[in-house]
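# Sequence and predicted model, in that order:
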Amino acid sequence: MLNEIRQLQQYQQRWFRRFTERPRARLRLFCLAHAGGGARFFANWAQLLPESIELVAIQLPGREERIDEPPIEHMTPLVSAISNVLQPWLDRPYAMFGHSMGAAVAHELCLSIQRQGLPLPLRLLVSGREGPSRNHSSKLHKASDEDFLAAIMALGGTSPALRESPELFTLALPVLRNDYRLIETYHPNPRRPPLSLPIEVLFGQDDPELHPGDAQAWTLESSQGVRLHGFHGGHFYLTPQRQAVTQCISRCLGEYSPESLEMP
């Protein structure tokens, strides 16, 4: 029994990365990366956020230290898997952030949390993703290796080393294709309720992935208000605008009074 408990704890810990532990932080910020991305994408954010916020990156299977695990192929089992390990981490107020594919996962995760009657995030922050009512359909995951690589490189968030190193590209390709298949076969439930929490929408003003009105469509997903925050840059504006983005997040989360962030 003791071994089983330890194995369960080790499994749960694989899902979460804290680059800077802040045990006295009043608030946790869970972060979900883009397709093909891992927890390390957020490593530099931890030092840019105030001491009151502890960043916890959610690490999906198939990447970085979990590269030996098969990636999860579809949205529903992915959200279910995260939900199953998240509850012990909800012992203090928290917010949820996701970029691109991560934004869709974060939204579905909040819907799951709401259905279960668990403590909701203070805020959902979505980035670089159209509102679910305007869910884009595509079949890039079925493209040839050459066309697939060209398309993801054009977005600007993938290391040029992928093009220069066939070995690295061969290693990264299965997870990239899996994530694109996951998000391209994802169909939001048309009967989903609005979330009972505010949503902050962040986006690059020159993002080729977003059509006019895509960011504004998030206003349909909350009964508690939605705000938009535009930044200079394309789909991966987060990298050059890292400081401005973390300042924006800090302001959004800093609106809560100390009393509202009391530890349980």
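Sure thing, it's come through. Residues are numbered from 1 along each chain as shown.
# For the rest of this, base every contact and every neighbour count on C-alpha atoms.
Noted.
# All the strands of the stretch 151-264 of the chain, residue numbers only.
199-204, 226-231 (DSSP state E, counting those that start in this stretch).
# show me what contacts residue 201?
Residues near residue 201 by C-alpha atoms under 8 Å, 6 or more residues apart in numbering: 125-127, 215, 218, 226-229.
# Deepest-packed of the strands of the stretch 151-264 of the chain, please.
strand 199-204 (a mean of 24; mean count of other C-alpha atoms under 10 Å).
# what about that strand, distance to the chain center?
Offset of strand 199-204 from its chain centre (C-alpha atoms, centre = their mean, to the nearest Å): 12 Å.
# Could you check the angle that strand makes with strand 226-231?
Angle, strand 199-204 to strand 226-231, by axes from the mean of the first three to the mean of the last three C-alpha atoms, to 10 degrees: 20 degrees.
# Now for residue 87: which residues touch it?
Contact partners of residue 87, counting by C-alpha under 8 Å, 6+ apart, are residue 118.
# For residue 24, see how far away it is.
Per C-alpha to C-alpha, to the nearest Å, residue 87 is found 19 Å from residue 24.
# What of residue 185?
Residue 185 sits 40 Å away from residue 24, taking C-alpha to C-alpha as the criterion.
# structure B:
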Amino acid sequence: MTRTAEELLRCRSPHPDPALRLFCLPWAGSGSLGYASWQLPADLAAEVWTVQLPGREDRAGQPPLRRIPDMVEALRTAATPLLDRPFAFFGHSMGALLAFELARLLRRTGGPAPAQLFLSGMRSPDLAPWRPPASTLDEEALLRRLDEMAGPSVSALRDRELLLWLAPVIRADFEACEAYWYEPQPPLDVPVSLLAAVDDVEVRVDEVADWWRHSTATSPVRIFEGGHLYLLDHRDRVLEQVAAELALATAA
């Protein structure tokens, strides 16, 4: 891997001969540490790869990317050498857009298709958002919005000073999502698993369900308790579902 690829992609569970690679794509403001504790069962022989976009954690001094296509192109360039065996994408919120558009970019450029897409906490990309933009909110309004998004999650970040320190990259990611423009293309010929939370103030369950239009094989929405960051509280249950579906996808 090049140094740029090593900066962007981090392997959380190296395997000498992986049968599968799972790439976990971040939600707004998050980085590689968002999935730091993710592990898959040993019998899958899987590597878990996380993404460290510029502007966060150990890349905090670098300017963040502000457009989804720029993030997706950087991911394609970095990940391509690792797509030599079955792979899957898991994306939450902004990460779901990244996973979807990365799969479409790979198709357009003649690359391999993922064995599975896991799309969590994001409305179907052809639906207009009904929540007001967040990237331009003032300091106090942004903090309130982040608290609303966290909802009942006990694992969500609540530290005011830390959130204010993270605000520039959070705003940049919000801007990227708000500027995103869906371009119609044929549905992906990739199995898609959908995940949502009942108390999510940003995205309704029915909006997540509408992803069915963008794949030839979409599973019903798996619904969890909690707000927009439900996966922080329900990591083990989410991983159980991911592992079970990856086992089926790679056995086919």
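Received, thanks. This structure is a prediction, so every number in the text was calculated from the model and none was measured.
# What's the TM-score once they're superposed?
Once superposed, chain against chain, the TM-score is 0.92 (TM-score structural alignment, normalised by the length of the second structure); 245 aligned residues with a C-alpha RMSD of 1.6 Å.
# Counterpart of residue 232 of the second structure over in the first structure?
The alignment partner of residue 232 of the second structure in the first structure, by TM-score structural alignment, is residue 239.
# Pull the number of nearby residues for its match.
Using other C-alpha atoms under 10 Å, residue 239 of the first structure has 16 neighbouring residues.
# Contact partners for it?
Listed by C-alpha under 8 Å, 6+ apart, residue 239 of the first structure has no contact partners.
# Can you show me the helices along the stretch 101-250 of the second structure?
Assigned by DSSP state H, counting those that start in this stretch, the helices in the stretch 101-250 of the second structure fall at 139-150, 160-179, 205-209, 230-233, 235-251.
# Show me which residues of the second one are buried.
If you call a residue buried by 16 or more other C-alpha atoms under 10 Å, then helix 160-179 of the second structure has these buried ones: 163, 166-178.
# Likewise for the shortest one?
Within helix 230-233 of the second structure, the residues that qualify as buried by neighbour count (16+ other C-alpha under 10 Å) are 230-233.
# and which of those residues is nearest to residue 84 of the second structure?
Using C-alpha to C-alpha, residue 231 comes nearest to residue 84 of the second structure of the buried residues of helix 230-233 of the second structure, at 28.9 Å.
# Relative to residue 224 of the second structure, how far out is the closest one?
From residue 231 of the second structure across to residue 224 of the second structure, the span is 8 Å (C-alpha to C-alpha).
# about what we covered before: distance to residue 147 of the first structure added to the strands of the stretch 151-264 of the first structure, as a markdown table?
Output for the strands of the stretch 151-264 of the first structure, formatted as a markdown table (distance: least, C-alpha to C-alpha, whole Å):
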| stretch | distance to residue 147 of the first structure |
| --- | --- |
| strand 199-204 | 24 |
| strand 226-231 | 29 |
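# what's the closest of the ones you listed to residue 109 of the first structure?
Nearest to residue 109 of the first structure, of all the strands of the stretch 151-264 of the first structure, is strand 199-204, at 13.6 Å by C-alpha to C-alpha.
# Tell me the residues of the second structure aligned with that closest one.
Using TM-score structural alignment, strand 199-204 of the first structure lines up with residues 192-197 of the second structure.
# what's the mean distance for the matching stretch versus the first structure?
In the superposition with the first structure, the average deviation recorded for stretch 192-197 of the second structure is 0.7 Å (mean C-alpha distance after the TM-score superposition for the first structure).
# Not counting residues beside it along the chain, what's closest to the equivalent of residue 249 of the first structure over in the second structure?
Counting by TM-score structural alignment, residue 249 of the first structure corresponds to residue 242 in the second structure. Nearest residue to residue 242 of the second structure, sequence neighbours excluded (C-alpha to C-alpha, 6 or more residues apart in numbering): residue 118, at 7.8 Å.
# Which position in the first structure pairs with the one you found?
Under the alignment (TM-score structural alignment), residue 118 of the second structure pairs with residue 125 of the first structure.
# my read: its match touches residue 102, true?
No - if you go by C-alpha atoms under 8 Å, residue 125 of the first structure and residue 102 don't touch, sitting 10.4 Å apart.
# Mind checking which of those two has more residues around it?
More crowded of residue 125 of the first structure and residue 102, by other C-alpha under 10 Å: residue 125, with 27 against 23.
# got a list of what the more buried one touches?
Residue 125 of the first structure makes contact with 95-98, 103, 199-202 under the criterion C-alpha under 8 Å, 6+ apart.
# now, the most widely separated pair of those?
Most distant of the contacts of residue 125 of the first structure, by C-alpha to C-alpha, are 95 and 202, 14.5 Å apart.
# Excluding covalently adjacent residues, which one is nearest to the equivalent of residue 142 of the first structure over in the second structure?
Using TM-score structural alignment, the equivalent of residue 142 of the first structure in the second structure is residue 136. Spatial nearest neighbour of residue 136 of the second structure, excluding adjacent residues (C-alpha to C-alpha, 6+ apart): residue 171 at 7.3 Å.
# One more: residue 20 of the first structure?
Spatial nearest neighbour of residue 20 of the first structure, chain neighbours left out: residue 46 (6.2 Å); criterion: C-alpha to C-alpha, 6+ apart.
# Thought residue 54 was touching the one you found, still the case?
Yes - using C-alpha under 8 Å, residue 46 of the first structure is in contact with residue 54, at 7.2 Å.
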